[in-house]
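> Quick one, structure for this:
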Amino acid sequence: MTEKIYDLLGVGIGPFNLSLAALIEPISHLETIFLEQKTEFQWHEGLLMEGTTIQVPFLADLVTMADPCSRFTFLNYLREHSRLYNFYFLEEFKIYRREYNHYCQWVSQQLKSCRFSEKVESITWHEEGYFIVQSKNVLTSETSSYKAKNLVLGVGTTPAMPPCFKNFQSQENIFHSAEFLHKQNQYQTAKSVTVIGSGQSAAEVFYQLLQDQEKYHYHLEWHTRSSGFFPMEYSKLGLEHFSPDYIKYFYHLPQEKRDQIRSRQNLLYKGISFSLIADIYNLLYERSIGQKALNVRLRPLLEVKEVEQTEMGYRLSYRHCQEDAYVSHDTDCIILATGYQHSIPPFMDGLNSLIQWDSQHRYDVNFDYRLQLTQDIPNSIFVQNGELHTHGIGTPDLGLGAHRSSVIINTLLGEEIYPVSSQNVFQEFGVAG
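The predicted model follows:
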């Protein structure tokens, strides 16, 4: 075990912990290390399709909203790659998803604190005042041990599947949209492909399948339990819900009220972009010229209840959410664009008694992103993208990543390194303003 005791150890290197690492880099007196089991930075690599963009403006890079003078801004990335004029002439506000991934790789390669191929296997707290983190190199199987005064968890979310698919996770022709680009052979050789879900990922997958349909000649269906294929709320005042101001308002509500509110906010962050809906409709319209029959069906209001394997593929059984009738559908290939869920990783088992949990066994998270602990110790555990239930719908939003990193850094050092503004929007969410 190394004798060095790090000030902060991060588990996971996604956009949020990478933002934190980049903003910490100029602070020379902080000893930090970030561990990631992947061999290099990869962000939703199964969905890096041509033409897809991130859902926020380029200003929502890793650092700009906290430090626009940082050398890790997206604009500096463009300059370093001789693409400033290319981007200028592109006249787009949103970054292509593949370029965002490459930008993050560029940042991670410059940070000595980022170590890849390191899978964290266990974490314990030592009474002398530090955490012990055990990891294993996924390439060499070599084990390592680290000491750290504080932790930050940035392990992200995992693909969510409806319960009826639990026994089908090993099937080659049933997979989550997160694996879409890795499973192209499955849908290209199928006679019938069915997409389930109605968010942005579902629409992107469906549109790609629709474009490829004339080449591979499969029957294509798109099903969702939602009442329609609706756009995401993207008005300027609606976007103010993704602000530090709304986080503050939401956090100070009772937990029961927070859960109620969040259940009604899906279209603020789970809908489809207007432009993609238009692209899909336009292609359907063009394909149907001359009353040509489409080998496509779009079916809302269908909630999948059962799935069974047949000689020809799979049979899905649905309940129609409004008519309360049951229908079945046969298909060869099923793509589940059913979102993501937060789960507690197994390496946290050693800290279960130290962490305070809420009534639904979720992290009890303080306003400054520290977990509430059961013991009064000088060490902290911060969380990134694991506080949706306490901090609201802005939790997974890339535009708030630099803000959260700023709060964590300021809390860690006990001083304001990165200013955090309290007045960022025009509307007042609470009676006190």
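> from here on, contacts and neighbour counts on C-alpha atoms
Fine.
> Show me where this protein has its helices.
15-24, 74-80, 84-90, 97-110, 184-188, 200-216, 236-239, 244-251, 255-262, 266-269, 274-287, 388-391, 401-413 (DSSP state H).
> The third one - contacts with which helices or strands?
Packed against helix 84-90, as judged by 3 or more CA pairs under 8 Å, 6 or more residues apart in numbering; DSSP states H and E, are the following elements: helix 74-80.
> how far is the helix it packs on from where the chain is centred?
Offset of helix 74-80 from its chain centre (CA atoms, centre = their mean, to the nearest Å): 24 Å.
> buried sites along that helix?
F74, L75, N76, Y77, L78 (16 or more other CA atoms under 10 Å).
> Just the endpoints, please. Distance across stretch 59-77?
13 Å (CA to CA, to the nearest Å).
> With stretch 81-101 instead?
Stretch 81-101 stretches 14 Å from its first residue to its last (CA to CA).
> any idea which of the helices of the chain is most buried?
Mean neighbour count (mean count of other CA atoms under 10 Å) peaks for helix 15-24 among the helices of the chain, with a mean of 26.
> Please provide the structure for the following sequence as well, for comparison with the first:
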Amino acid sequence: MSTPPPHDTDTPRDLVGIGVGPSNLSLAALAHPLARLDAVFYEQRPRFDWHPGLLIDGARVQVPFLADLVTLADPTSPWTFLNYLRTHHRLYPFYFAERFHTHRAEYDAYCRWVADNLPGLHFRHQVDAVRWNPEREVFEVDHTQLDADGEAEALGRTHTRNVVLGIGTEPHVPDPLRPLVDAPGVPVVHAADYLTHRDTLLAAGHITVVGSGQSGAEIFLDLLRHRPTGRERLHWIGRTHAFAPMEYSKLGLEHFTPDYTRYFHALPENVRDLLTDAQWQLHKGIDAGTLAAIHDELYRRTLDGDWPDTVLTPGVRVRTAGRIATTRIELHLEHIQQNTRTRLTTDAVVLATGHRERPLDRILAGLDPYIRRDNSERPRIDTHFRLLLDPAVTATGCHVYVQNAERHTHGVGAPDLGLTAWRSATILNTLTAEEPYPLPTRTAFTTFGLQQPHHRVPPARQAPTLTPLVDRR
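Reported below is the predicted structural model:
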């Protein structure tokens, strides 16, 4: 659906969502049954897609299938992953597969099914600005409808009481590697575009993968599987001290609960910043299964008595990078622990250097005078995912909510799919003031901090007493 339905432009909507990734798609799905909520969502892309360049065969989502768009807030919703399977007559195959973690391509297909069937989503609509209208006491959202070529087709303005930003992340390239991005004739590809350029990469003589997270591991494994034994010519480097597994213990995973999110939000700003860097292994480590698959593939290639032509070096950073002539690349490397330096010449580079939150400043430039910021000039965000704005705005009951842009205030779980439904439900409960989605008061066995509020959990209902059947024989 690309053209919004007729709407009285003088009547403000209850909610405008900007961006349709998993976060706002979850919000739209949970908002759908709320009949009195007038909501619309704009996305500049032509359709929903989720990291299409990383939908590598066999790659799995790192959260269980219950962490879909809605289940952890409303398992009875028609937009659950299980209902997606039922609709496609695939419940029994999924049941017998006995897989708690789905393929990444399947998660993308599930989200696309929701996006294709859910009303209120308008693709090819680019939001240009958000402003506050003090006379009418509403937000103004300016947007441009794009044609199939991405050119402006029509301009529009929507008035709304609430805005939810879900603009997601964008590929990150560290400064030392930026000179490579626009190097003509040299295959330098960010992991986000890996599948699009895989054939070109595989044709290169020597390939270097930069980045020691999950994407780097999956790409290294995929390249390894597509290169002949003895002629792999692959080099994998990363800044971390090891190709380290992701923290996946049961209690470790409780950092991705509402309990921990509330605890983190209440910490002082400087403590939050220290924790954000220190907790890298909770979200930047590598799935143990992927590490095992890499080792298995490397081991298989030693069966003829030789070693594969691969180099795996952690603890290395790229100091500078540039081209040699027009077809080769030179990386200046530094080993962090040894304090040694060397040069690496390669024919192609994959930048598995992660993603970063998209800056909110462009869209929110018109609201800048109203935004309250922290000591690092980042927007302050309250426990209900609302930007702290000037009281002249919030006193009217109008708010700007953010999704997957609040790691500095809400912690490591901000981008995690497992908290998506809870966050969406929290936003809708706050926005409607009616609690359409009752949420649990306690979600972790761990007590984070000495002054955590005591959550009273109601006792389980006692089962009714059963009367034995009388044997009348």
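> ok, back up a step: can you check which of the helices of the first structure gets nearest to V304 of the first structure?
Comparison of the helices of the first structure against V304 of the first structure by CA to CA identifies helix 200-216 as nearest, at 15.4 Å.
> coming back round to it: tell me the one of the buried residues of helix 74-80 of the first structure nearest G154 of the first structure?
F74 (21.2 Å).
> Which residue in the second structure aligns with that closest one?
The alignment partner of F74 of the first structure in the second structure, by TM-score structural alignment, is F81.
> if we can go back for a sec, can I get the helices of the first structure in TSV including distance to E142 of the first structure?
Shown next, in TSV, are these (distance: least, CA to CA, whole Å):
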stretch	distance to E142 of the first structure
helix 15-24	24
helix 74-80	34
helix 84-90	42
helix 97-110	22
helix 184-188	34
helix 200-216	37
helix 236-239	46
helix 244-251	42
helix 255-262	43
helix 266-269	41
helix 274-287	46
helix 388-391	35
helix 401-413	31
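> Out of these, which is closest to G433 of the first structure?
So among those, helix 244-251 is nearest, using CA to CA, at 9.1 Å.
> residue range for the closest one in the second structure?
By TM-score structural alignment, helix 244-251 of the first structure lines up with residues 258-265 in the second structure.
> ok, residues contacting that stretch?
254-255, 272, 383, 409-411, 413, 419, 422, 442-444, 448-449, 452 (CA atoms under 8 Å, 6 or more residues apart in numbering).
> and the match of F74 of the first structure, how far is that from D382 of the second structure?
Going from F81 of the second structure to D382 of the second structure by CA to CA gives 30 Å.
> Over to G366 of the second structure?
Look at G366 of the second structure and D382 of the second structure: by CA to CA, they are 21 Å apart.
> How about A266 of the second structure?
10 Å.
> Who's the closest spatial neighbour of the residue nearest the centre of the second structure, skipping the chain neighbours?
In the second structure, the centroid-proximal residue (CA atoms, centre = their mean) is P415; its distance is 4.6 Å. Nearest non-adjacent residue to P415 of the second structure, counting by CA to CA, 6 or more residues apart in numbering: N404, 5.0 Å away.
> quick one on the thing from earlier: ok, for the match of F74 of the first structure, nearest residue in space, not its chain neighbours?
Nearest non-adjacent residue to F81 of the second structure, counting by CA to CA, 6+ apart: D68, 6.1 Å away.
> contacting residues around L27 of the second structure?
Here L27 of the second structure is in contact with A421, S424, A425, L428 (CA under 8 Å, 6+ apart).
> The second one against S26, yeah?
Put plainly, it is S424 of the second structure. Yes: if you go by CA atoms under 8 Å, S424 of the second structure and S26 touch, sitting 6.5 Å apart.
> can you pull out the strands in the stretch 51-200 of the second structure?
For the stretch 51-200 of the second structure, the strands defined by DSSP state E, counting those that start in this stretch cover 121-123, 125-133, 138-146, 152-160, 162-165, 169-171, 188-190.
> Same list (the ones you listed) but as JSON lines, adding mean neighbour count and distance to P93 of the second structure.
Output for those, formatted as JSON lines (neighbours: other CA atoms under 10 Å; distance: least, CA to CA, whole Å):
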{"stretch": "strand 121-123", "mean neighbour count": "24", "distance to P93 of the second structure": "31"}
{"stretch": "strand 125-133", "mean neighbour count": "19", "distance to P93 of the second structure": "38"}
{"stretch": "strand 138-146", "mean neighbour count": "22", "distance to P93 of the second structure": "40"}
{"stretch": "strand 152-160", "mean neighbour count": "17", "distance to P93 of the second structure": "44"}
{"stretch": "strand 162-165", "mean neighbour count": "23", "distance to P93 of the second structure": "37"}
{"stretch": "strand 169-171", "mean neighbour count": "15", "distance to P93 of the second structure": "34"}
{"stretch": "strand 188-190", "mean neighbour count": "22", "distance to P93 of the second structure": "35"}
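> Tabulate those strands (TSV), appending distance to T394 of the second structure.
Listed next are the strands of the stretch 51-200 of the second structure as TSV, based on distance: least, CA to CA, whole Å:
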stretch	distance to T394 of the second structure
strand 121-123	26
strand 125-133	11
strand 138-146	10
strand 152-160	13
strand 162-165	10
strand 169-171	27
strand 188-190	41
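> circling back: could you tell me how many residues sit around the counterpart of the residue nearest to P415 of the second structure in the first structure?
In the first structure, N404 of the second structure lines up with N385, judged by TM-score structural alignment. Neighbour count for N385 of the first structure, taken as other CA atoms under 10 Å: 21.
> Is N385 of the first structure in contact with G154, as I believe?
Yes: if you go by CA under 8 Å, N385 of the first structure and G154 touch, sitting 6.8 Å apart.
> contact partners of stretch 396-410 of the first structure?
If you take CA under 8 Å, 6+ apart as the criterion, stretch 396-410 of the first structure is touched by 15-17, 19-20, 23-24, 56, 59-66, 242-244, 368-369, 382, 384-385, 388, 394, 416-420.
> That stretch maps to which residues in the second structure?
With TM-score structural alignment applied, stretch 396-410 of the first structure matches the range 415-429 in the second structure.
> One more: stretch 58-65 of the first structure?
Using TM-score structural alignment, the residues of the second structure aligned to stretch 58-65 of the first structure are 65-72.
> Give me the residues contacting that stretch.
In contact with stretch 65-72 of the second structure (CA under 8 Å, 6+ apart) are residues 22-23, 25-26, 29-30, 77, 79-81, 100-102, 111, 417-422.
> How much space separates G238 of the second structure from R319 of the second structure?
In terms of CA to CA, G238 of the second structure sits 12 Å off from R319 of the second structure.
> For the two, indicate the residue with more neighbours.
G238 (23 against 14).
> Just give the nearest non-adjacent residue to F256 of the second structure, would you?
Distances taken as CA to CA, 6+ apart put G413 closest to F256 of the second structure, at 4.9 Å, once the chain neighbours are dropped.
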